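Q: Sequence and predicted structure below; questions after.
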Amino acid sequence: MPPFPTPGVQDARAALAGRLRELRLDAGITGKELARRCHWSVAKSSRIENAHTAPSDKDIEAWCTACGAGDQAADLVAANRQADSMYVQWRRLQRTGMKRLQEASTPLYERTRLFRVYASHVIPGYLQTPGYATALMSTIASFRGTPDDVTEAVEARLRRSRVVHEGDHRFATLIEENVLHHRIGDDDVMASQLGSLLASMTLPSISLGIIPAGAAREAVMWPLEQFTVFDDVRVHVELLAAKVAVTAPGELDIYLRAFARLTRLAVYGGEARVLMTKAIDALG
């Protein structure tokens, strides 16, 4: 691990260290006593608790056991791994462009049977047309200053998207209505993308719901960051600076519950087609 991780990783490390410190305080023991129970030095306890040293899985398990909180070890181990994943994703994006990111996730797409996808900003990758994907990735590459491998990245994304048509995969997809009106590329690109989205509703692997812009959200959910749930075991959350992998059981449950609530806001079938047709008509 390089000495200067991204701010997102620093925040994740600090949050984990804070949770470990709370466990120690709740147990009513000192750092010295914790070190004695874990059979390591007081300095090591201090470095972990102050986020100066990233703990190993065994360190976290020992810490939780010493504090009488063994039931929390799994969540904290997952959070620790999540910080590592966040950094790797950022580094790849910065240094090698986008093609490798598409290819790296292909095995995950191939082995996943149930995708739950919430799109609040752009059309999900597996439903993107070549023109839309090219316009989107060109904008991302320009903004982030990544190597210009857009053509190769689009080709890799299209290859990855074959899972929509092949194998036993199901895609429960929710798209905010505003996404239909976000201009990615020119009018022809958007018209083609929206037409393709309409056609995707006939695919047996796709369940497509549109969340109307005017949906009442008081008791359900406001628009969230874009995310994908893979078989209830992993969530990818798309932030401006990084793609974050969530694997902690407690955090996974939050996203599953959020998706269930968002599902109740969506319209399907004819009502969804009306919203997509309006978006096409608005292109002029």
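A: Arrived safely.
Q: CA only for contacts and neighbour counts going forward, please
A: OK.
Q: all strands for the stretch 151-284 of the chain, in order.
A: 170-176, 206-211, 226-230, 234-238, 243-246 (DSSP state E, counting those that start in this stretch).
Q: Let me have those in JSON lines, extended by distance to residue 112 and mean neighbour count.
A: Formatted as JSON lines, the strands of the stretch 151-284 of the chain follow (distance: least, C-alpha to C-alpha, whole Å; neighbours: other C-alpha atoms under 10 Å):
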{"stretch": "strand 170-176", "distance to residue 112": "9", "mean neighbour count": "22"}
{"stretch": "strand 206-211", "distance to residue 112": "14", "mean neighbour count": "22"}
{"stretch": "strand 226-230", "distance to residue 112": "6", "mean neighbour count": "22"}
{"stretch": "strand 234-238", "distance to residue 112": "10", "mean neighbour count": "19"}
{"stretch": "strand 243-246", "distance to residue 112": "15", "mean neighbour count": "22"}
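Q: could I get those strands as JSON lines with distance to residue 199?
A: Below are the strands of the stretch 151-284 of the chain laid out as JSON lines (distance: least, C-alpha to C-alpha, whole Å):
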{"stretch": "strand 170-176", "distance to residue 199": "14"}
{"stretch": "strand 206-211", "distance to residue 199": "11"}
{"stretch": "strand 226-230", "distance to residue 199": "22"}
{"stretch": "strand 234-238", "distance to residue 199": "26"}
{"stretch": "strand 243-246", "distance to residue 199": "29"}
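Q: Those strands: which one's closest to residue 94?
A: strand 243-246 (12.0 Å; C-alpha to C-alpha).
Q: To residue 108, which of the strands of the stretch 151-284 of the chain lies closest?
A: Nearest of those to residue 108, taken as C-alpha to C-alpha: strand 226-230 at 8.1 Å.
Q: chain center to that closest one, what's the gap?
A: With C-alpha atoms, centre = their mean, to the nearest Å as the basis, strand 226-230 stands 5 Å off its chain's centre.
Q: hold the first one in mind and look at this next one:
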Amino acid sequence: MTTDYQQARIALGARLHELRTEASLTVRELAERCGWPFSKVSKLENARQTATKKDLETWAAGVGRPDVAVELVGKLDGMESTYRSWRRQLAGGHRVVQDALGAQHEKTRVFQAFSGTIVPGIFQTAEYARSALARYADLHGVTRDIEAGVASRIRRQAGLYSAEKTYRVLIWEAALYVRICSADVLRAQLDRLVSVNGLGTVELGVIPLNADVRLAAGDDFWIYDGKLVITETWHTEMWLDGPDDVALYSKIWDALAEGAVYGHAAHRVLMRSRAALDLA
């Protein structure tokens, strides 16, 4: 769990504790009013469990302050709009997740991205995207709707041919070797990367394994028009629009870009990975 998310959960727990003590209720007394085990009250107050909207409405009624339900739910919504767990997002299907990214993509003109683990979605073939989504879907136990998710992801690639958009994408060389798909699918994917490297809208930087770098590879991320960062971990996707967060990720991108090669040099790295695959 991210530190910022936990801090937000701690702040919400402190507010719940405040409301309970103001109502002169013990943990057990509030639990009885809410129809919960007393341990749940303790977990919510001490940030060991994330409240649902219904939990917060029940808490507000339990302490005799139904008027604060809107405030509490607002705090939860703020947390959830920034930190979007994969399990919660995928409950609505892969298309919903991909369409949300597509909506942000539509209104963005300049993209900066770094991927150290996988070929970025904007460059993926349908077969590679299908394999990637299927593997992560299996991890989270949500395997329906994959084809709709693939179709939505591929639709975003129309932007690659729009003169109004610019893609400045960094890929760590290791991502070119990750066998998240069959050898044939990866071979076609590498060929696809070679072709997009020549597009006028794309500035593709590849960071060789032996490059001198200022920073080691970390989480994959995208910066949208210098105003929003979307990054992800195993359990959550984060949408960060705070100026300090955006500035930090921009600084990280600049540092990583210093170790990248472009143009013909990037082409040589791509062909090296392609040749290694053929020899495997």
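A: All right, it came through fine. Since we're looking at a predicted model, the values are computed, not measured.
Q: After superposition, what is the TM-score?
A: Here the superposed chains carry a TM-score of 0.73, computed using TM-score structural alignment, normalised by the length of the second structure; 233 aligned residues with a C-alpha RMSD of 3.2 Å.
Q: Name the nearest residue to residue 236 of the second structure, sequence neighbours excluded.
A: Nearest residue to residue 236 of the second structure in three dimensions, chain neighbours excluded: residue 85, at 4.0 Å (C-alpha to C-alpha, 6 or more residues apart in numbering).
Q: From residue 156 of the second structure, how far out is that neighbour?
A: Here the criterion is C-alpha to C-alpha, to the nearest Å. By it, residue 85 of the second structure lies 23 Å from residue 156 of the second structure.
Q: Check residue 131 of the second structure too.
A: 18 Å.
Q: show me what contacts the residue nearest to residue 236 of the second structure?
A: 235-237 (C-alpha atoms under 8 Å, 6 or more residues apart in numbering).
Q: Secondary structure element holding the corresponding residue of the first structure for residue 132 of the second structure?
A: Aligning on TM-score structural alignment places residue 132 of the second structure opposite residue 136 in the first structure. Following DSSP states H and E, one finds residue 136 of the first structure within helix 130-144.
Q: which of the residues in that helix are buried?
A: Residues of helix 130-144 of the first structure classed as buried by neighbour count (16 or more other C-alpha atoms under 10 Å): 130-138, 140-141.
Q: mean offset of it relative to the second structure (after superposition)
A: Its aligned residues in the second structure lie a mean 0.8 Å from helix 130-144 of the first structure after superposition (mean C-alpha distance after the TM-score superposition for the first structure).
Q: what's that helix in contact with?
A: Against helix 130-144 of the first structure from outside (C-alpha under 8 Å, 6+ apart): 94, 97, 125, 147-148, 150-151, 154, 158, 184-185, 189-190, 193.
Q: could you redo the last one with a cut-off of 7 Å?
A: By C-alpha atoms under 7 Å, 6 or more residues apart in numbering, the residues outside helix 130-144 of the first structure that reach it are 147-148, 150, 154, 184-185, 189-190, 193.
Q: Show me which of these are buried.
A: 148, 150, 154, 184-185, 189-190, 193.
Q: Format those residues as TSV; extra columns: distance to residue 272 of the first structure.
A: Shown next, in TSV, are those (distance: C-alpha to C-alpha, whole Å):
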residue	distance to residue 272 of the first structure
148	36
150	31
154	27
184	20
185	23
189	20
190	17
193	15
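Q: ok so, going back, residue 62 of the first structure: which of the strands of the stretch 151-284 of the first structure is closest?
A: When the strands of the stretch 151-284 of the first structure are compared by C-alpha to C-alpha, strand 243-246 sits nearest residue 62 of the first structure, at 22.6 Å.
Q: Which position in the second structure pairs with residue 273 of the first structure?
A: Residue pairing (TM-score structural alignment): residue 273 of the first structure is matched to residue 267 of the second structure.
Q: ok, for residue 208 of the second structure, nearest residue in space, not its chain neighbours?
A: Closest to residue 208 of the second structure by C-alpha to C-alpha, 6+ apart is residue 173, at 5.2 Å.
Q: Show me the helices in the stretch 1-150 of the first structure, by range?
A: 7-27, 31-38, 42-49, 57-66, 73-96, 99-111, 130-144, 150-160 (DSSP state H, counting those that start in this stretch).
Q: what's the closest non-adjacent residue to residue 118 of the first structure?
A: The nearest residue in space to residue 118 of the first structure (C-alpha to C-alpha, 6+ apart) is residue 174, at 4.8 Å.
Q: when you align them, which residue in the second structure goes with the one you found?
A: Using TM-score structural alignment, residue 174 of the first structure pairs with residue 170 in the second structure.
Q: again with residue 165 of the first structure
A: Residue 165 of the first structure maps onto residue 161 in the second structure, by TM-score structural alignment.
Q: Please apply the same query to residue 199 of the first structure.
A: Going residue by residue (TM-score structural alignment), residue 199 of the first structure aligns to residue 195.
Q: Enumerate every residue touching residue 176 of the first structure.
A: Residue 176 of the first structure neighbours (C-alpha under 7 Å, 6+ apart): 119-120, 210-213.
Q: Residue 16 of the first structure: which of the strands of the stretch 151-284 of the first structure is closest?
A: The closest of the strands of the stretch 151-284 of the first structure to residue 16 of the first structure is strand 243-246. By C-alpha to C-alpha, the value is 13.7 Å.
Q: mean shift between the closest one and the second structure?
A: Looks like 0.8 Å for strand 243-246 of the first structure (mean C-alpha distance after the TM-score superposition for the first structure).
Q: before we move on, the earlier item: could you check how far the match of residue 132 of the second structure is from residue 119 of the first structure?
A: Plainly put, residue 136 of the first structure is 14 Å away from residue 119 of the first structure if you go by C-alpha to C-alpha.
Q: Kindly report the same for residue 152 of the first structure.
A: Between residue 152 of the first structure and residue 119 of the first structure the computed distance is 24 Å (C-alpha to C-alpha).
Q: Could you check which of the two is surrounded by more residues?
A: residue 119 (24 against 16; other C-alpha atoms under 10 Å).
Q: these two touch, right, that one and residue 172?
A: No. Here residue 119 of the first structure does not reach residue 172: they are 11.1 Å apart, not a contact under C-alpha atoms under 7 Å.
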